[in-house]
Structures are given as C-alpha cells and as structure tokens.
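In: missing the sequence, but the structure's below:
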C-alpha cells in the first residue's frame, strides 16, 4: 500500500492508547475480530473506508484488516479527524490519508488517494466515495464488489442514484439497520450532540429553550436528552407523522419561523439544506446558539448568516460570533459541521460497537454474495441485525427467553384450535 499522509507520525503512542481504550469497550467487534482472524474473509481484498476518523473508526479498520484485507482510510469530515488517532492507526498497519482541519481541496485529494488503492469493497459515510466512483473515477467501477453506507444523508444520495439507474454496485444501507437507527441515531446522537454543545459552550441546558429541527431517530434522541437536561423543547418538522409523534412525546411543535423567536439553542438533524436561514436569523434572540447534528454543513445557511453579519469573531474554540447590525449576536458552533464529532469525541464506544459490528458483517455479507446482489441499496439482512443484538446481550451477561417449538408452530400458522 502507498505511504500514508497524516499530520505527525510522532503522535502514534497517544493514538494507540485511544484505540485501545475503545477496544476494551467494544466487545461485539472484539468477538467479530476473533472470527475474522480465523476465517480471513477479506484475504486478498482491498477495502477503502471514509468515516469520521477517530478512535472507534480506527478500531473498525483494524478489525477489517484482521480479516485479511489491505485497508486504506480517509476522514469524512476535516474537523472530526483526530491526528493522534491517525498516527496510531498507521502504526497498526492501516494506510491513512487525513489531517485535522485540512482545506477542501486536500480533503478531496484524500478521497482520491483512497480510491487510488483500487478498493474492492468500501465503507462510506455521506456517499463521497460512491459519488467520486460514479463521476470522476468511473475507471475503478469494474473492481468494486460493493459496500456499506453509514448515514441517512449517504443513503438519500444512494437511493437517488438508484432511482436514476446509475448505481453500479450494491450498497448495504447500514443506517437503516435496526441496531443502527434505534440505538446509534437515537442514543448515540442524543448523548454526543449535547456532549459537543456543552463542552464547546460551557453553559447550562436547564432552563433554556431548545429548538430541534427534525424528529427522525436522531432528532428524537436530541430532544429526549434536552428534556432530560431540563430544557423546554420545541420541535420543527415537515413530516406530519413525525410531528404527531413529537406532540405525543410531550414536545411543542411549530414552524421554524415561529420557533426561531423562542430558541436559546438550535440543533438541526434533518439531512436537508437551509433548514435555518436568513428569515429565521432575523427574529432570533441575542445570544442564540446554532449547532448542527446532520452530516453536511448545509443545514444552517452560513452564507445568509455571513451576509447579515456586521462583524465576525472567534468567541472561543469552535464558537464563532456573528454580530448583526442591530447588535444581536448569534453563535455558530463548529462551523456548522457535525457538532457531536467536530467539537467532541462522537458517539460513545458502546453505541458504535453496534453500528460498526453491522458495518463489518455487512461487508462480509456483500463479499459472500459477490455477483448475486443487484446494484441497488440493500437492506441489512435481519439475521445480521439479530446476531449483533445477540452478541451485545451475551457481552453484558443478559439472557432472554426463546420460543418453544409449540410457540413457533403457533406463530407460523393461521389455523388455531
């Protein structure tokens, strides 16, 4: 494999310590690693990975490598890349192209570097690798067996490609797996988003009004944790079903243009663009805090905010103050990027253990079924979801009931005496 491009190889020891810490708290992946080491399912294969490059992702990369693969990794967000982890991962035998805070042109070059290794399998986060493979790097398509996608945003892009008839290989929608959206999106995003906001601002949440844009699984977790921290919570939505769910969960629901008047803290989690824009900035309180928990930095319209601002300054690390002509100050966290990982350490290790177990087993599934899967967005097989859930319970020492033969027969039949 080509030489890595990282910030400083001298930080390897600190990075390895971080990787070892999460490894000790990710028992599902540890079990899968033992299986991969025995079976060597990826022997002779090259795997390209684009994910938030921190300790938990690094451990996933080593698990795939333990299965016999040559692995090349780049970051899916410049601000979430941790340089010490990159160095640690290189020392463990994985090729890495990533630097914290790299400019857009270098970020894109790192994506290309991963593709230059001519991967057979990919793990993507937001669809950047897949997009390049279908636009600028089409010559690599014959080598691609398939892959797995991590995020809601990425799956939306993949489904659009499928509808247009251009998706050239199967991609497993890991984000839609039960053990992903029920736990990672809800409990992981719920905890890590507030971890990022509180670390960055050093302010209380209790007594404030929090506006959560989007009530999908991520929004549910963010709203629930805000409520638990003592905030008044308002939800904005475009989906009437989700809006009803928010109401029944005890939250206020209103359009963003109304909610903008009340919010002290705004968190976007929709996967859409321009969720908070000029018309909303005009009516916000002095001191309102703006944070994004969606994949791309497009949910808060930064161009509108910049155009309206009379002055800008860095108020503290990861906090930029925009002072409007009337004197009101709006604070944007982490440049509008994913606040939970651009300004913190991302989801807890135990949560990502579930998600990355799905990633590893989904990649194994794609390879086992080489040539048999259509070039479409593929659901995570139910057997994989159940296996991951069962492995977690086993790691916790939790036992559950099993159906008796009589019960199985009852559930399988429409005839009952």
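Out: All right, it came through fine. All values reported here derive from a predicted model rather than from experimental measurement.

In: CA only for contacts and neighbour counts going forward, please
Out: Fine.

In: in the stretch 201-350 of the chain, which spans are strands?
Out: Applying DSSP state E, counting those that start in this stretch to the stretch 201-350 of the chain gives strands spanning 209-213, 232-236, 252-253, 265-268, 289-292, 311-316, 319-323, 329-333.

In: any idea which helix or strand carries residue 359?
Out: Assigned by DSSP states H and E, residue 359 belongs to helix 349-368.

In: Nearest the geometric middle of the protein, what residue?
Out: residue 151 (5.3 Å; Cα atoms, centre = their mean).

In: who touches the closest residue to residue 33 other than its chain neighbours in this structure?
Out: Residue nearest to residue 33 in three dimensions, not counting chain neighbours: residue 63, with 5.3 Å by Cα to Cα, 6 or more residues apart in numbering. Counting by Cα atoms under 8 Å, 6 or more residues apart in numbering, residue 63 makes contact with 29, 30, 32, 33, 36, 360.

In: Alongside the first one, take a look at this:
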C-alpha cells in the first residue's frame, strides 16, 4: 500500500502557539535531552538521515523531535495510539519546527494506519517505534522500503515483545535497539512515570477518592510496580494479579495481596491492567464485578480488556463523564471503562512527567546515533541499549539534579579486579 503523502495531517494549526508554550514548559524538566540536543547542534551526527517516528505525540516527544532535527535528521512523526495525541503539540511541530506530523487525537483505525503509511512514505533510514506498529506495517505492507532502513529503536515493552517474536521467526529484516530495556528507561519511566501518570489519568477521568478503595493491578512488571506503589501511596488497598511466580512472590514480599483475577474481580473497586497481553480482564471477570467498578488499562493496547465481550453483555452504554464509557448490564450493574480501554495515562491525562521522559528520550536520541555508527556490524535482531549510553544518561541526570557520587580509588579498582585477595 502506498499513499499520497500530504505535508501534514493535524487537527488545527491554530493550536500551535498553545502547543509551543507547553513544549517549552516540558523542556525545563528535560535537562539531559537538552545537553544532547546542544551536542547534536554542534556535531550534526544525524545529518541527512531520514527518521520516521511512531510515538505518542506529546510535549516530551516534541522535544525529542527537536533534538533529532538539531542533529541534522529529516524527521516525520505519526501517532502510536489513536487517543494519545496532544493536538496543540502536533500543530506546534508543524508550524514552528516544520516537522511533518500525522496525528489527530481520537482518529479512527483507518486514519491511524493511513498516518503510519504517510510516515513510511518518508522512506526511513531509521525507524523509531512505540508498540511496533510502524515496524510491523513496514514489514507486512511496505517491504519495498526495507532496503532504505539501517535500523530502528523501540520504546515500550509491548513493542519489544513483538520484535523479539519477529526476530525469533526470522521475520525481522533490520536491527532494533530496545530502548525500553535500558536501566534508565524501565527503572524510572516504567515505574515512576507509569505509576504517577496512570493514577493521574484515573483521577482526572473519574474524580473518585482513591483512599479506601480496593485497586487491582494486573501485572507486576516495572509498570505494575509503579502503579501499585502510587495507588498504595494514595491510600488504596492494593491487590496484584500475576501469572509469573517470581513476580507474584515479589509482590507478596512487597506487602500486597496476590490472588487470581477471578477472585480479585469480586472485590475490586478499580482495575488497572499493565501486562501487554490479551484479555487480561475477560467476560467471566466482568460477570462478577461489583456495581460501579472502574476498569482502566495502562498497557500499550486496549486488547488487555475484552471490550467486545462487555459490549455484548451490556443492555445500554452511556458516557456520564468525558473518558468514561458506562456499560449497564442486564441486572443493573454498571461497569465503567476509562479512555476506551486505551492507555489511561495518555487518553485521560498527559502521559508521563517530563522528568522521566527526559531519560527515555535521551536513550532514543543516542540509540539513533549508535545505529548510524554501527548498523553495518549489527545483525537483524533486538539489541539492548549499550551500557555506556545507559550510564552516561544516568551521569548526566545526576549532574542536572545537582547530585554528586563517589568514584572508586585505584586501590578499590584493583581489589574488585583481583581474585587473589579475599578476607
């Protein structure tokens, strides 16, 4: 499939000034990316490189796009989720930075994929993905463009899972760096970013008091840990559901109740899925939920909730508040789904705080530079972010925060490198 690419497709260019101000506000909390951008402006490591990015179109992403452009890249941006676009940001990038953007909040599925194809029409040398939709579409529908691609980066857990499945099947045709797996990404973005922004989304959508509620968190990976931590901090009684015995054990040792979802479904007030898998909350779970249950997803795709099953079960559907779809069941019970089951932190709120995206997007920028320098020696598989990049980002973040740490003495280095010295 090919498309006639328009120079951009955003909701309203009149929103650009508002978007510019918000982008600049976010930049104040992104000192690491600012330092990288300044270095890129001097050295132009991405000069003439075409980058197609499929990311959440937010103020933080805008600062990444600006950094890549400062490095000489020819950048195009499309949305990685139909509900995550901030329309004023999309307009600002088009008007003030002359970066083509294809993203409108609330776009339908057809428009979403038309925008992905528009980004692919750019014939990218580097792909930058969040969820693997750009890369999978490229491989399935536009294989003639693969010859131009040197490599890619992937932002999130779901995308890394999909990419590793492609690599295992021998379907992946270029190397991809899993930015998600960088320590400075999942330790901070997934835990502190997802934790805070998810609870922010739930509260903005519902205005319910979290204290005293039973919050069920499905999945205890880094995102689940963050959500559970923040829910408990707001006074919730937290239940964790898991399929991995190690993560389940960790949740128990962290002080949470752990049980199967079917049991949790009977007692939970608020449900939040963060697993990256299919139908984590299914028909039989909806069947036993309490009247007024609130259901949200903060994993990448809305498939974590079996919404088609809930649609079939309901006798009525209404919208009592923006971002709340209320399903009325035959017995009168009401189940409230937030943000159409899409990422609640971006559908109903503004996504991660800029301070954590600073590190994630610093990884993206430096990973793109690394690909350009090393693609010839990389195989068609998924790579972790090189440790030296991870550590440099951590160092820059500490420096920006005014935090100093110790350094090993020569004596300490010799001791750690030796096997001969013991007690």
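Out: Now that the structure is in, tell me what you want to look at. The structure presented is a predicted model; accordingly, all values stated were derived computationally and were not measured.

In: From residue 170 of structure 2, how far out is the equivalent of the residue nearest to the centre of structure 1 over in structure 2?
Out: Using TM-score structural alignment, the equivalent of residue 151 of structure 1 in structure 2 is residue 156. Counting by Cα to Cα, to the nearest Å, the gap from residue 156 of structure 2 to residue 170 of structure 2 is 21 Å.

In: before we move on, what about residue 84 of structure 2?
Out: 32 Å.

In: Structure 1: matching residues for stretch 375-390 of structure 2?
Out: Using TM-score structural alignment, stretch 375-390 of structure 2 pairs with 370-385 in structure 1.

In: what's the spacing between the matching stretch and its chain's center?
Out: On the basis of Cα atoms, centre = their mean, to the nearest Å, stretch 370-385 of structure 1 sits 20 Å off its chain's mean C-alpha point.

In: related to what we said a few turns ago, more neighbours: residue 84 and residue 170 of structure 2, which one.
Out: Using other Cα atoms under 10 Å, the more surrounded residue of residue 84 of structure 2 and residue 170 is residue 84, with 28 against 11.

In: Spit out the contact partners of the more buried one.
Out: 56, 57, 58, 105, 343, 346, 347.

In: Report how many residues lie close to the fourth one.
Out: Right, residue 105 of structure 2. 19.

In: Repeat that for the third one.
Out: The local packing of residue 58 of structure 2 (other Cα under 10 Å) involves 26 other residues.

In: Kindly report the same for the fifth one.
Out: The criterion is other Cα under 10 Å. On that basis, residue 343 of structure 2 has 27 neighbouring residues.

In: now the helices for the stretch 1-150 of structure 2?
Out: 16-27, 31-43, 59-70, 87-97, 109-120, 133-141 (DSSP state H, counting those that start in this stretch).

In: The second one vs structure 1 - mean distance after superposition?
Out: Following superposition, helix 31-43 of structure 2 is found to deviate from structure 1 by 0.4 Å on average (mean Cα distance after the TM-score superposition for structure 1).

In: related to what we said a few turns ago, can you tell me how far the match of residue 151 of structure 1 is from residue 124 of structure 2?
Out: Residue 156 of structure 2 is 20 Å from residue 124 of structure 2, by Cα to Cα.

In: ok, now residue 153 of structure 2?
Out: 12 Å.

In: more crowded one of these two?
Out: residue 153 (31 against 25).

In: what about the more buried one, which SS state?
Out: strand (DSSP: H, G, I helix; E, B strand; the rest coil).

In: The residue nearest to residue 33 of structure 1 corresponds to which position in structure 2?
Out: Aligned partner of residue 63 of structure 1 by TM-score structural alignment: residue 67.
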